[in-house]
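In: Quick one: sequence plus predicted model below, questions after.
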Amino acid sequence: MTRQVRKAVFPVAGLGSRFLPATKVMPKEMLTLVDKPLIQYAVEEARAAGVESFAFVTSQGKTLIEDHFDSHYELYETLERRGKEAELASAKATEIAAGDLAIMRQHTPLGLGHAVWCARDFIGNEPFAVILPDDVILSKTPALKQMVDAYSKVGGNMVAVEEVPMEQVHRYGILDVDQDDGKIASAKGLVEKPNA
């Protein structure tokens, strides 16, 4: 029997160069999609999959991410005084409890694998999810929930993938697929940002 996935790592230390100029001073994870930052969608997806502990692997200039999930008592008091109950509930729903949030720094940008390595003490010897907040997947059942459910049935390491055009292969991690049943595929290898 597999253990439940209760931890998630969010590698949010990147420069966001694919989103320039919007990310020149704003972390890409804080860019909004309708009324919420990308990072909030990612945290909500993790919560829906049963994740209880969250680690943000950050770099310089990313404190807005941490602040977004903190308590903001002055804002709460103002909203309460003005009778803005819906807005107050929405603001409070973003909080991650102090004991459930870990922040660690990736001082040198050495890639996604290194960012996950930076969270090794947080992870310990437990199953965990890695969530990339700038990849929003719209699905009736959240993608991570589908993966956690599949993990509970078959175990092993899992990665969500999507096809990319050949001319963009150099920008993404690429999977070498062995067997594919349409839902779960067996991988022979993975290369991060290969030369096309």
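Out: Great, that's in hand.
In: Every contact and neighbour count from this point should use C-alpha atoms.
Out: Noted.
In: Secondary structure element holding the residue nearest to residue 2 when sequence neighbours are not counted?
Out: Nearest non-adjacent residue to residue 2, counting by C-alpha to C-alpha, 6 or more residues apart in numbering: residue 152, 5.7 Å away. Using DSSP states H and E, residue 152 sits within helix 143-154.
In: here comes the other one, which I'd like you to weigh against the first:
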Amino acid sequence: MSKRIRKAVFPVAGLGTRFLPATKSIPKEMLTIVDRPVLQHVVEEAREAGIEHFVFVTGRNKAVIEDHFDIAYELEETLQRRGKIKEFEALAAQLPAAGATSFTRQQAPLGLGHAIWCAREIVGDEPFAVLLPDMVTAPANGQGGRCLAQCVAAYEKHGGNIIAVEETPWEEAHQYGIVSVGKDFGDAFEITGMIEKPPKGTAPSNLMISGRYVLSPEIFAILEKGEKGAGGEIQLTDGMKILAQTQAFNGVRFEGKTYDCGSKLGFLAANVAFALANPEIAGPFKAELKKVLGAV
């Protein structure tokens, strides 16, 4: 029987250069989608999938992330005193349980694989999830689970390592990590190969790796070797390719929608989509959108 997935790693040490000057003093993960930071959306997805321990791999100038997932005594006391119970309860609902968060530093920008390796002592000898904080997911048609829940369900059924994928236009496949497709299991499929940013016209499929993983702890020993790949960084994809020589990898086609909030276009699209899905503001916001679109 497969071990239950209890821990998730969030690599949040990135500089956010695509959002400068906004990210000069604010971590990109703390930019907001409607009324909560990007990172909180991702943590909520992990919690919905049954994650109990949240491991953040941070860097310098990221202390505000730790503060966000902690109690704010003065703010909470003020909200209660002023009778703002709804706002107080919203703050309390987003807090992980005491002892359920861990923070460790990636002291140099050596790549995603290195960031995951930095969490090795906290994760220990058990399978774990990885969620890239730039990628924010929403269930299909506003119903069902988000991406990690689908990955965990596939892991519990098939075991092995799990990678979430989504279709991308063939002409854009060279921009992403791409998987090769083997046997189809219905709810998942066998991954027979992985390649990071294949040259144009050479991609084995149009299924891109979309930022959600379930990995076995053996990945740490591979990443520890520090072998550098694309961009001179320690790439997670390279580590997974080595692990795939001895362990099964399965892919899950996410049934919902993913927004790449590491890009300005994806971030703005996420704000529009989540605002339209919010019953409190959807109507007025749609009216304002029509005004803006009518003026351009």
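Out: Alright, I've got the coordinates. Please read these numbers as outputs of a predicted model, since none were measured by experiment.
In: looking at the alignment, what does residue 159 of the first structure pair up with in the second structure?
Out: The alignment partner of residue 159 of the first structure in the second structure, by TM-score structural alignment, is residue 163.
In: does that match sit in a helix, a strand or a coil?
Out: strand (DSSP: H, G, I helix; E, B strand; the rest coil).
In: residues near it, how many?
Out: Applying other C-alpha atoms under 10 Å, we find 28 residues neighbouring residue 163 of the second structure.
In: where's the residue nearest to residue 2 of the first structure relative to residue 69 of the first structure, distance?
Out: As judged by C-alpha to C-alpha, to the nearest Å, residue 152 of the first structure and residue 69 of the first structure stand 29 Å apart.
In: got it, and residue 115 of the first structure?
Out: Distance of residue 115 of the first structure to residue 69 of the first structure, given as C-alpha to C-alpha: 20 Å.
In: Please identify which of these two sits among more neighbours.
Out: Ranked by neighbour count (other C-alpha under 10 Å), residue 115 of the first structure and residue 69 place residue 115 first, with 25 against 20.
In: Now do the contacts for the more buried one.
Out: Each residue near residue 115 of the first structure by C-alpha atoms under 8 Å, 6 or more residues apart in numbering is listed here: 11, 13, 57, 106.
In: would TSV of the residues you listed with neighbour count and secondary structure be doable?
Out: Output for the contacts of residue 115 of the first structure, formatted as TSV (neighbours: other C-alpha atoms under 10 Å; DSSP: H, G, I helix; E, B strand; the rest coil):
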residue	neighbour count	secondary structure
11	27	strand
13	25	coil
57	24	strand
106	22	coil
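In: Which positions in stretch 88-96 of the second structure come out as buried?
Out: Neighbour-count burial for stretch 88-96 of the second structure flags 88, 91, 94-96 (criterion: 16 or more other C-alpha atoms under 10 Å).
In: ditto for stretch 2-16 of the second structure
Out: Going by neighbour count (16+ other C-alpha under 10 Å), the buried part of stretch 2-16 of the second structure is 5-16.
In: Return the residues in contact with the closest residue to residue 48 of the first structure other than its chain neighbours.
Out: Take residue 48 of the first structure and drop its neighbours on the chain: the residue closest to it by C-alpha to C-alpha, 6+ apart is residue 145, 6.7 Å away. Contacts for residue 145 of the first structure (C-alpha under 8 Å, 6+ apart) come out as 45-46, 48-50.
In: Trace residue 145 of the first structure over to the second structure, please.
Out: Under TM-score structural alignment, residue 145 of the first structure pairs with residue 149 in the second structure.
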